[in-house]
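**Student:** Pasted the sequence and its predicted model underneath.
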Amino acid sequence: MKDSRKKPTQGDMVFENAVLFLRDALISRLFTDAVKSGDSGVVVLVLKAWALGFRGNGRTKYAHEMLHIIHHLTNILTPEIRAIILNNWLLNPTGNPNSWVEVDLVQEHLNFWIKSFYRAHGSNASWDWLKAVSPCVDALRQLARNFHAMLGADQGTRHAPADLSKDIDSLMTFMSEHKVYEVQKGRTLDEDETPAKDVIAVGFHNLTTGSKNPLAEYNEAFERLQRRCRMKPVTARDGMNVEANVGQSKEGETLTGQRPSDEDHPKTTNNDTTDPGQILESEDNPFVPESLTFEIVEDESETISELERILEDVEGGKGEVEVMFPVLNEDDVSLDMDTIGEEIESDDESLYASDEE
């Protein structure tokens, strides 16, 4: 019995790991192709798979964002707003086939070049100048590129993509020799290696299993937010007015620096018999004294936003922060990052070098 457990006769851990990797890699490639072709429908389908995959990998904040988007697209937004989002979250700046990119990447691209123009202009740059040149950033870059091509100027310092053909051949030879993609019954991994988990299956199990699972908590938080949105807002016209001197401020002065009129802001009965420098805390006047920032006293569980509460629950109170990729250079905002074999784009920033040196 012990020998049969140590040396199984069925199953192939190496092949299973390879198949799981291929599935996840193909989903990522499908998402890339869907974005490049501008197919929003396929993008939504991939997001549904990723909602489970992120949960299975422990990336709970990304999983929550996927659920938030899918839930709103499916059940919350009107057909008109849904069409606006699906038709505008992908853009094609060049108009060429298979050249669609994410709208936030286009925004980062424009922000990067606006900052580059501002730095190159030097100390003479002003807000008026920036306001005038910002809408023309893309046109100015195309003009600079055309001048470079016409005059034969240096097209930049970036290198051509590395030739990976030899590395790919070596990898294919290695996998063929070890029969990675061939079923070898009873083949297991080394003791120091762990089998890859099916993140989609694990994520689905984690989302739906148990009486208090993340999916149920999300639905509960959403219903709670719905009830809160239906509540009538508390305003000064409803009698929730505070008239008091704070510190050395003038009598009757509001937080905005303007003196209120008695007609617009009637005195409440609770404040008629109190000292002007004090504020009573009651159901009619639930403001906190000794501070310029007045807050309505709520239950401790109500003071946290719905999103923060959900994230704290799914993270187990760890409060971990996802690390985002910073935008440091032109390659980080390139609109054709995965283009191989095409003409190298010119480095336009050198054209706008400062003359102050």
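**Tutor:** Thanks, I have the structure now.
**Student:** contacts, neighbours, all on C-alpha from now
**Tutor:** Fine.
**Student:** got the contact list for the nearest residue to residue 54 once chain neighbours are set aside?
**Tutor:** The shortest distance from residue 54 to any residue other than its chain neighbours is 5.1 Å, reached at residue 63 (C-alpha to C-alpha, 6 or more residues apart in numbering). Neighbouring residues of residue 63 by C-alpha atoms under 8 Å, 6 or more residues apart in numbering: 50-55.
**Student:** what about residue 63, distance to residue 312?
**Tutor:** Taking C-alpha to C-alpha, to the nearest Å as the measure, residue 63 falls 14 Å from residue 312.
**Student:** for residue 168, same thing?
**Tutor:** Per C-alpha to C-alpha, residue 168 is found 43 Å from residue 312.
**Student:** who has more neighbours, those two?
**Tutor:** The neighbour comparison of residue 168 against residue 312 (other C-alpha atoms under 10 Å) goes to residue 312, with 15 against 11.
**Student:** give me the element that one is part of.
**Tutor:** helix 306-314 (DSSP states H and E).
**Student:** quick one: contacts of that helix?
**Tutor:** Outside helix 306-314, the residues within contact range by C-alpha under 8 Å, 6+ apart are 60-61, 64, 214, 217-218, 221-222, 225, 318-319.
**Student:** another one to put next to it:
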Amino acid sequence: MHAFTVLEWKGLHTVQTWGPFHQQLHEAIYHVTEAHIHDCWRVISWTENLIDLRQKKLEDLYKLATEIVNQLSSSSTVEWMDLQPEDEHDEILWQAILWNRDALHYVHLNEGIRNGDVRIMEQTLPYLLFHFAGGKNLKYTIEILELLQCLHWEWPPDVKDFVKHRGWLMNLTGCPNGFFPIDRGQEHNIRDIKVTHQVQGPNVSWDLMKCISPAIPTLVQVWSSHTDPAKKKDIEKLKGVYHTSEIHVQKDGWCARVKADHVEDIVSLGAAHLFSWKTMQQWWEH
């Protein structure tokens, strides 16, 4: 929420199921995460300018990246911080690590989808299960449980292969990074036909729609071939805030100022309480 305020992004403080909310939130997550990771590189490498990292060897960069994941983006670090005395607990750093962990999972899954890697999608299912369980999203939790049951116990290999490679993703471009979920493809088709490139004017007819429809994919590619000039500016602004605030540096006793700034680790909550709730029983009875 703080990042949205800093960048003056409007309409993202409340979840919406219509309009451009999802796309704007997706871009916001990427911008904020990139700024977070840039600051993590600065902290872990003890350098004020990331350009200096160009002088390091590949094995050194790999080691630093591993430290970022282990120290500033992992559940193990979150759990370790939870065990510290209250006067040594840094809630701001805890929240930053929590964001890094969850956002990197989101980016990893999204990039896996974009590149058609169904293996990444399948490997992410347990994490999504804990996320939905911790967020008390019962219907999604049951859906994931049902899918895991089918993938690991019920479906034969040929059915599993068909579902994963023919039922999860689609690609209308033929490009290696042109995949997206089938349901999103349906939504895009409906939007493009009925809204973006709708048939208008006095000569509207089914025949005219039939003539225009084959050209819609080309029109979409032409309209979408642009870059976001605000992205770099947003990231630089956030990096400055994170650097000044030192959110990735331990400060004993640092707490959120207002109640609204407190967050919960819903993934850990989901993992810990999944079997204590009635979720498993309801799924089994279902």
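**Tutor:** Cool, got the structure. Note that the coordinates shown come from a computational prediction; the quantities given were computed from them, not determined experimentally.
**Student:** What does the residue nearest to residue 54 of structure 1 correspond to in structure 2?
**Tutor:** Aligning on TM-score structural alignment places residue 63 of structure 1 opposite residue 141 in structure 2.
**Student:** What of residue 181 of structure 1?
**Tutor:** Under the alignment (TM-score structural alignment), residue 181 of structure 1 pairs with residue 248 of structure 2.
**Student:** Which secondary structure state is assigned to the spatially closest residue to its match that is not a sequence neighbour?
**Tutor:** In this structure, residue 248 of structure 2 finds its nearest non-sequential neighbour in residue 93, 5.5 Å apart by C-alpha to C-alpha, 6+ apart. Following DSSP: H, G, I helix; E, B strand; the rest coil, the label given to residue 93 of structure 2 is helix.
**Student:** What number of residues are in the vicinity of the residue mapped onto residue 93 of structure 2 from structure 1?
**Tutor:** By TM-score structural alignment, residue 93 of structure 2 lines up with residue 15 in structure 1. As a burial measure, residue 15 of structure 1 scores 19 neighbours (other C-alpha under 10 Å).
**Student:** Please look at residue 15 of structure 1 and residue 181 and confirm they touch.
**Tutor:** Yes - under the criterion of C-alpha atoms under 8 Å, residue 15 of structure 1 makes contact with residue 181 at 5.7 Å.
**Student:** Give me the distance between the counterpart of residue 152 of structure 2 in structure 1 and residue 48 of structure 1.
**Tutor:** In structure 1, the residue paired with residue 152 of structure 2 is residue 74, using TM-score structural alignment. Distance from residue 74 of structure 1 to residue 48 of structure 1, counting by C-alpha to C-alpha: 11 Å.
**Student:** Tell me which of those two has more neighbours.
**Tutor:** The neighbour count for residue 74 of structure 1 versus residue 48, taken as other C-alpha under 10 Å, is higher for residue 48 (16 against 11).
**Student:** list the contacts for that one?
**Tutor:** Here residue 48 of structure 1 is in contact with 66-67, 70 (C-alpha under 8 Å, 6+ apart).
**Student:** Could you rerun that using 10 Å?
**Tutor:** Applying C-alpha atoms under 10 Å, 6 or more residues apart in numbering, we find residue 48 of structure 1 in contact with 42, 63, 66-67, 69-70.
**Student:** what separates it from residue 72 of structure 1, distance-wise?
**Tutor:** Distance of residue 48 of structure 1 to residue 72 of structure 1, computed by C-alpha to C-alpha: 13 Å.
**Student:** before we move on, what about residue 111 of structure 1?
**Tutor:** Distance of residue 111 of structure 1 to residue 72 of structure 1, given as C-alpha to C-alpha: 29 Å.
**Student:** what about those two, which has more around it?
**Tutor:** Neighbours were counted for residue 111 of structure 1 and for residue 72 using other C-alpha under 10 Å; residue 111 has more, 15 against 12.
**Student:** Let's verify the equivalent of the more buried one over in structure 2: helix, strand, or coil?
**Tutor:** The alignment partner of residue 111 of structure 1 in structure 2, by TM-score structural alignment, is residue 190. When states are read from three-state DSSP, the local structure at residue 190 of structure 2 comes out as helix.
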